[in-house]
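Visitor: here is the input, now give the coordinates:
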Amino acid sequence: MALIAAALALSPAIAHAAEVGFLNTLGGDWGGDGSVRIRTTMPSMPVKCRFSSTATESSMSLAGQCTSLAIFSRPLSATVKTNGKLYTGTYLGSKTGPATLRGTRSGNALNLEIRWARNVNGDRSAQLRIEKIGGDRMRLTTIDTNPQTGKIVITSQIDLRRL
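Guide: This is a model prediction of the structure:
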């Protein structure tokens, strides 16, 4: 019985340690390509991106830029903190200004709700998924709803490799 009580008492510390290990894997310089839609009703355009990320025991900061020919160039950034269960932070990717992030981790991915500063695609909510793929790859995906059709649309998907 004492062993079970000790194991239960340690489980939050073990869970927090796992989160720390996960965040640390996201640090470094990243580059890659993908696609971006400015609006859910518009076609996607190819982009090339570069990011630099720093990670600590309880936070991660990712900043960089994506460019599509001469049509589109935008700085993007995300900062995320965790208390071991909940992730919160800020995302800057829309011209509406900084958006708040809130969500959880599932396996090798952070699933974060975006709350835009102003309406984007008819409302103020979307999703951001930061997914670690193996030891040297990461995928950033934003998902929103098309206000005209109600269908879910991937508004950006960027596949990155560690540089």
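
Visitor: rest of the way, CA atoms for contacts and neighbours
Guide: Noted.

Visitor: can you map out the helices along the protein?
Guide: Counting by DSSP state H, one finds helices in the chain at the ranges 2-24.

Visitor: quick one: the strands in it, in order.
Guide: Using DSSP state E, the strands of the chain run over 28-36, 45-55, 59-68, 72-82, 87-92, 99-106, 109-120, 123-133, 137-145, 152-162.

Visitor: and the angle from the third one to strand 28-36?
Guide: The directions of strand 59-68 and strand 28-36 differ by 50 degrees, with axes from the mean of the first three to the mean of the last three Cα atoms, to 10 degrees as the criterion.

Visitor: can you give me the angle strand 59-68 makes with strand 87-92?
Guide: 30 degrees.

Visitor: picking up where we left off before, export the strands of the chain as CSV, with columns for mean neighbour count and distance to A2.
Guide: Below are the strands of the chain laid out as CSV (neighbours: other Cα atoms under 10 Å; distance: least, Cα to Cα, whole Å):
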stretch, mean neighbour count, distance to A2
strand 28-36, 19, 42
strand 45-55, 19, 36
strand 59-68, 19, 34
strand 72-82, 18, 30
strand 87-92, 20, 32
strand 99-106, 18, 30
strand 109-120, 19, 35
strand 123-133, 19, 37
strand 137-145, 20, 42
strand 152-162, 19, 45
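
Visitor: one more, please, to line up against the first structure:
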Amino acid sequence: MKRSAAAATLSLFACAFLASPAQAKDKDAQFFQTVEGQWVGPGEIVAGKYKGTKFVCTLDGSTPAEKAGMTLDGSCRVGIFNQPMKATIVRAGNSYKGSFLDGSAGKGLDITGGNVSGNRVVLAISRKQLNGAMQAKFNDDNTMNVTISVRLDEALIPVVGMTLKRVDGTAVGSIAEN
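Guide: Coordinates of the predicted model:
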């Protein structure tokens, strides 16, 4: 039970690499390109029933050739258990749509919107009656902090935090801070 709950919570962070069309297409494309490559990092569930559960993720980021978007594919490890992780997001009209694993109709999540601003992205996430937000912020070209929060009444409560480090030699352009 602990493994599946931790995996479900971890699924929220995979959405960190999605953007909104409200920003200029070039800015979104630049943000997506910045997350291309290999990423590794630790994280922790910081609230709720599984508070204190630690995990480590290894992810490969890529961008589609024809549409703005991102795919992350890899796994997260909790103790001796390894959970596949895959998130795909693409521009759909005036918005971005995406899913983690098999979306909210299965065991995953839906991405329902978001906004890229400088060195960060904030996304709306949904699974059945659970709504929340994910924020990913680049501290520099090779370090990204991810926070996932769930909505409880009118407040957003942080649930998962992690830091990913780039582990390949992918050269990226700097992201402007806001």
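
Visitor: quick revisit: and the strands of the first structure: which comes nearest A17 of the first structure?
Guide: With respect to A17 of the first structure, and counting by Cα to Cα, the nearest of those is strand 72-82 at 11.3 Å.

Visitor: quick check: buried residues in the biggest helix by length in the second structure?
Guide: Longest helix in the second structure, counting residues (DSSP H): helix 2-13. Buried residues in helix 2-13 of the second structure, counting neighbours by 16 or more other Cα atoms under 10 Å, are found at R3, A6, A7, A8, T9, L10, S11, L12, F13.

Visitor: next: stretch 16-26 of the first structure.
Guide: Those would be H16, E19, V20, F22, L23, N24, T25, L26, for stretch 16-26 of the first structure by 16+ other Cα under 10 Å.

Visitor: return the closest of these with respect to N83 of the first structure.
Guide: Once Cα to Cα is applied, the member of the buried residues of stretch 16-26 of the first structure that ends up nearest N83 of the first structure is H16, at 7.5 Å.

Visitor: how about the closest one, what's its partner in the second structure?
Guide: Aligning on TM-score structural alignment places H16 of the first structure opposite K25 in the second structure.

Visitor: before we move on, what about N108 of the first structure?
Guide: N108 of the first structure maps onto N119 in the second structure, by TM-score structural alignment.

Visitor: next, count neighbours for its match.
Guide: For N119 of the second structure, the neighbour count with other Cα atoms under 10 Å is 19.

Visitor: distance check, G134 of the first structure against L160 of the first structure.
Guide: 11 Å (Cα to Cα, to the nearest Å).

Visitor: how about the strands of the first structure in CSV, adding distance to A9 of the first structure?
Guide: CSV is the format used below for the strands of the first structure (distance: least, Cα to Cα, whole Å):
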stretch, distance to A9 of the first structure
strand 28-36, 34
strand 45-55, 27
strand 59-68, 24
strand 72-82, 20
strand 87-92, 22
strand 99-106, 21
strand 109-120, 25
strand 123-133, 29
strand 137-145, 33
strand 152-162, 37
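
Visitor: which of the buried residues of stretch 16-26 of the first structure sit farthest apart?
Guide: H16 and L26 (16.1 Å).

Visitor: who touches the nearest residue to D33 of the first structure once chain neighbours are set aside in this structure?
Guide: Nearest residue to D33 of the first structure, sequence neighbours excluded (Cα to Cα, 6 or more residues apart in numbering): K48, at 4.3 Å. K48 of the first structure sits next to G31, G32, D33, G34, C66, T67, S68 when contact means Cα atoms under 8 Å, 6 or more residues apart in numbering.

Visitor: what residue of the second structure matches up with K48 of the first structure?
Guide: Aligned partner of K48 of the first structure by TM-score structural alignment: V56.

Visitor: surely S125 of the first structure meets A117?
Guide: No - in this structure S125 of the first structure lies outside contact range of A117 using Cα atoms under 8 Å: 9.5 Å.

Visitor: any idea how far A126 of the first structure is from the residue nearest to D33 of the first structure?
Guide: 22 Å.

Visitor: please say which position in the first structure L109 of the second structure maps to.
Guide: Match for L109 of the second structure (TM-score structural alignment): A99.

Visitor: ok, W39 of the second structure - contacts?
Guide: Taking Cα under 8 Å, 6+ apart as the test, what W39 of the second structure contacts is C57, T58, L59, D60, G61, L164, K165, R166, V167, D168.
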